[in-house]
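In: Provide a 3D model corresponding to the input given below.
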Amino acid sequence: MTRTPETPLPSPKECRRLREAQSLSHADVAAALGVTRATVRSWENGRTTPRGTNRDAYVRLLTGAQKVTPHQEHPAPALVGAATGPVQASPDRAEPAPEPPSETPPVSELAPEPDPELGPDPAPGPEPELGSELSPEAEPEPLSPSLTPDQAFDALYAFCAPALVRQTYLLTGRRELARESVECAFQLAWYRWPEVAMDRDPAGWVRATAHEFALSPWHRLRPRHRNPEPPPAAPADRALLDVLLQLPPVYRRTLLLYDGVGLDLPETAAETEASTPAAANRLLHAREAVATRLPELAEPKELHRRLAEVASAERLHAAKPTTVRWGGEQRARHWTRAAIAFTVVLIGATTLTLRTAPDHYEPPLAPGATVHGVPPRVAPGPLSAEQLALRAKLKGETVSGPERLVPEAG
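Out: Take a look at the predicted model:
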């Protein structure tokens, strides 16, 4: 049986160029194909490729065979990304079915306010989402030749940091830990900037690093972690955050990435280092736990909206990108000096050991043993009467004694 060959697909970079040439946004392509904007972005990033009828329709749309009228006005993106449909727990089809774009107007109060510490945005564009750190309508090129490394890092930080702090707060329930996790993630990104700049998804790289740092179990040993932080002011926000913090960390992270950030199931599974069926089961159990405590959040769209409200109600602010870069450089210098000092100490200890260590083999002394049968030495004692008489006789016969006692001159 022969198999029909798949429709040739241009390269991811060419797909993006063709889409922009027709003045189409990710939302336009997603609405035309019946998929999510995150799926279209993953096609253009090269992480996934369309298959089957989606592949044919995608190629026709890019080549102009299928005409799509671009929207004149795009609604402002919500904080947590697009809501998705229910997840199938079956291993054969673990990816959720695509859902057409919601007709519900976006909640304007969920849009993030500009951070006064970050200053003006590096480029005009829509507000960053909590779910997609870089705006889906205008993604900056990390390796643009017109940007220096400092400018590219600052642009990535300005788009990602405010939303990423809110995401990390939902994971930990701690404001200071959320800010610290994001700063440490970006400091590590600046330290390894050549690798991060060449990554297909720099925002995803930083997001995964921040989430892993925030969920590290070693924070329990810190004295500051033992003191609880004040909960949110609204009772509904407190209830939702309490339910989230009672979930296991992997379940909480899966729920946030899928229902909050808006990633599809394979991307969520890849970021949590799990298989797609395992990620689907975690998501189903997490939704069930949330719906048990808060029945009004059983619908994924309502859960998505409430996550956005809780995240944006705290008004968390990130530090300036220049401060983060300076802190990363200082941290790198500190660890470099510590490594040099440790190496010098190690070399000195090795040299001292070589100088003081013996250079030849010295057999150990045998332990002492008791010898039996040897008579003890007797100390000289007083002379007896016979010995005294003999001594007197010898002294008296010295002069007239034999020649051997008094030698005579010849």
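In: CA only for contacts and neighbour counts going forward, please
Out: Will do.
In: What helix or strand is residue 29 located in?
Out: helix 26-33 (DSSP states H and E).
In: Before we compare anything, build this one as well:
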Amino acid sequence: MTRTPETPLPSPKECRRLREAQSLSQADVAAALGVTRATVRSWENGRTTPRGTNRDAYVRLLTGAQKVTPHQENPAPALVGAATGPVQASPGRAEPAPEPPSETPPASELAPEPDPELGPDPAPGPEPELGSELSPEAEPEPLSPSLTPDQAFDALYAFCAPALVRQTYLLTGRRELARESVECAFQLAWYRWPEVAMDRDPAGWVRATAHEFALSPWHRLRPRHRNPEPPPAAPADRALLDVLLQLPPVYRRTLLLYDGVGLDLPETAAETEASTPAAANRLLHAREAVATRLPELAEPKELHRRLAEVASAERLHAAKPTTVRWGGEQRARHWTRAAIAFTVVLIGATTLTLRTAPDHYEPPLAPGATVHGVPPRVAPGPLSAEQLALRAKLKGETVSGPERLVPEAG
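Out: Reported below is the predicted structural model:
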């Protein structure tokens, strides 16, 4: 049996050039081929390549054999998914069932979406989505190798931080903790920037770090986190946030990643460090708990929309990237100095021990032994009659002593 040779595919840079030559955005190509925008981005980055019918259609589209009319982007506000793909169910994204889905898209096809706005204005319009507000002109492209580390970090921060703060707020219900978690995650990313910059999904790396910091149980020991913060003003938002905070942290995170952020089940399981069946069970139990308290949110699409609205209702602004980088550098200096001081103290203690410790073997003293055969020492007592007479006689003698001892003159 012979296999039909695949259609020759241009290089990733050439694919991007051909797309731009036809004035098409990645969203246009994704809509024409029936795939996600993240998939097209991964093709142009060279992380994955199209196969089968998608490969043929992609080549025809780039060479002009298939015409596509550029479409207008949905101006829905960016709420939760700045570090994820689109919100609507894409081909291959299966809903969890008692048995976990067997076919899921590769993790490389789920790339983050940008969030250029710090927060949406509450105005009537299309339903808010967990993908970001993104026009063809503002569509993020892979970071150029010519960017300096500062510029690359600032681009990643502007791309992820605003929506990541909203995600963390849904996880914790605390505004200050959400901002602090995101800042600490980016400070750690700046400290490990070579590792993060080479990661296949830097936005996912930062998101996982921020979520883990926000859900740390050690925050309960902090005085300012003992009292709850004011809840959202809207009763519906307050009810949904209350239901979310009553879920176990791992269930809450699974629900947010899948129904809020838009990750697929394998990606959700990997980020929560669980197996795919375990993540599916957690998701089902979390959905059941939400539907029990709020029956109108039993539909996943409606739950997704309401999560976006609750996140958008709060004006959560992230700090400037320069401030975050400066804070990360200050923290690194602090810990470096602390490590140096600890090392100096350790060396000093070691030196003092070596100087004062004995340099030769000193045998220990033998334990005491009982000596037998020695009569016990008699305590003094009253004198007998003979002793008293002897003492009186000695006292009565001359000063020079007894007569027998006095020399006589010759």
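In: got a list of contacts for the following helix or strand past the helix holding residue 29 of structure 1?
Out: Toward the C-terminus, helix 26-33 of structure 1 is succeeded by helix 37-45 as the next helix or strand (DSSP H and E). With C-alpha atoms under 8 Å, 6 or more residues apart in numbering as the test, helix 37-45 of structure 1 has contacts from 12-13, 15-16, 26-27, 29-30, 48-50, 82, 136, 200-201, 262-264.
In: Any chance you could list what contacts the following helix or strand past helix 37-45 of structure 1?
Out: As assigned by DSSP H and E, the chain's next helix or strand after helix 37-45 of structure 1 is helix 52-63. Contact with helix 52-63 of structure 1 is made by 6-9, 15, 18-19, 33, 49-50, 66-68, as judged by C-alpha under 8 Å, 6+ apart.
In: Any chance of the residues you listed in TSV with neighbour count and secondary structure as columns?
Out: Output for the contacts of helix 52-63 of structure 1, formatted as TSV (neighbours: other C-alpha atoms under 10 Å; DSSP: H, G, I helix; E, B strand; the rest coil):
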residue	neighbour count	secondary structure
6	11	coil
7	15	coil
8	9	coil
9	15	coil
15	19	helix
18	18	helix
19	19	helix
33	18	helix
49	16	coil
50	16	coil
66	12	coil
67	12	coil
68	16	coil
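In: ok, so of those, who is nearest residue 368 of structure 1?
Out: Each of the contacts of helix 52-63 of structure 1 was scored against residue 368 of structure 1 by C-alpha to C-alpha, and residue 49 proved nearest at 84.1 Å.
In: still on that earlier bit, give the single residue among the contacts of helix 52-63 of structure 1 positioned nearest to residue 305 of structure 1.
Out: Using C-alpha to C-alpha, residue 33 comes nearest to residue 305 of structure 1 of these, at 24.4 Å.
In: now stretch 403-410 of structure 1, how far from the chain's geometric center?
Out: 110 Å (C-alpha atoms, centre = their mean, to the nearest Å).
In: Equivalent analysis for stretch 232-243 of structure 1, please.
Out: With C-alpha atoms, centre = their mean as the basis, the mean position of stretch 232-243 of structure 1 lies at 27 Å from the chain mean.
In: same thing with stretch 96-110 of structure 2?
Out: On the basis of C-alpha atoms, centre = their mean, stretch 96-110 of structure 2 sits 24 Å off its chain's mean C-alpha point.
In: That one: end-to-end distance?
Out: From its first residue to its last, stretch 96-110 of structure 2 covers 18 Å (C-alpha to C-alpha, to the nearest Å).
In: Show me what it is in contact with.
Out: 36, 38-39, 42, 47-48, 84-85, 92-95, 200, 263-267, 276-277, 280-281, 283-284.
In: ok, now with 6 Å
Out: 38, 39, 85, 92, 277, 280 (C-alpha atoms under 6 Å, 6 or more residues apart in numbering).
In: State the distance from the closest residue to the fifth one other than its chain neighbours to residue 275 of structure 2.
Out: Pointing back at residue 277 of structure 2 there. Nearest residue to residue 277 of structure 2, sequence neighbours excluded (C-alpha to C-alpha, 6 or more residues apart in numbering): residue 100, at 5.4 Å. Distance, residue 100 of structure 2 to residue 275 of structure 2, using C-alpha to C-alpha: 10 Å.
In: So between those two, which is more surrounded?
Out: When residue 100 of structure 2 and residue 275 are compared on other C-alpha atoms under 10 Å, the one with more neighbours turns out to be residue 100, at 17 against 13.
In: if we can go back for a sec, and the contacts of stretch 96-110 of structure 2, which is closest to residue 219 of structure 2?
Out: Nearest member of these to residue 219 of structure 2, counting by C-alpha to C-alpha, is residue 280, at 28.1 Å.
In: Could you find the counterpart of the closest one in structure 1?
Out: Aligned by sequence alignment, residue 280 of structure 2 pairs with residue 280 of structure 1.
In: Report how many residues lie close to that match.
Out: Burial of residue 280 of structure 1 is recorded as 29 neighbouring residues (other C-alpha under 10 Å).
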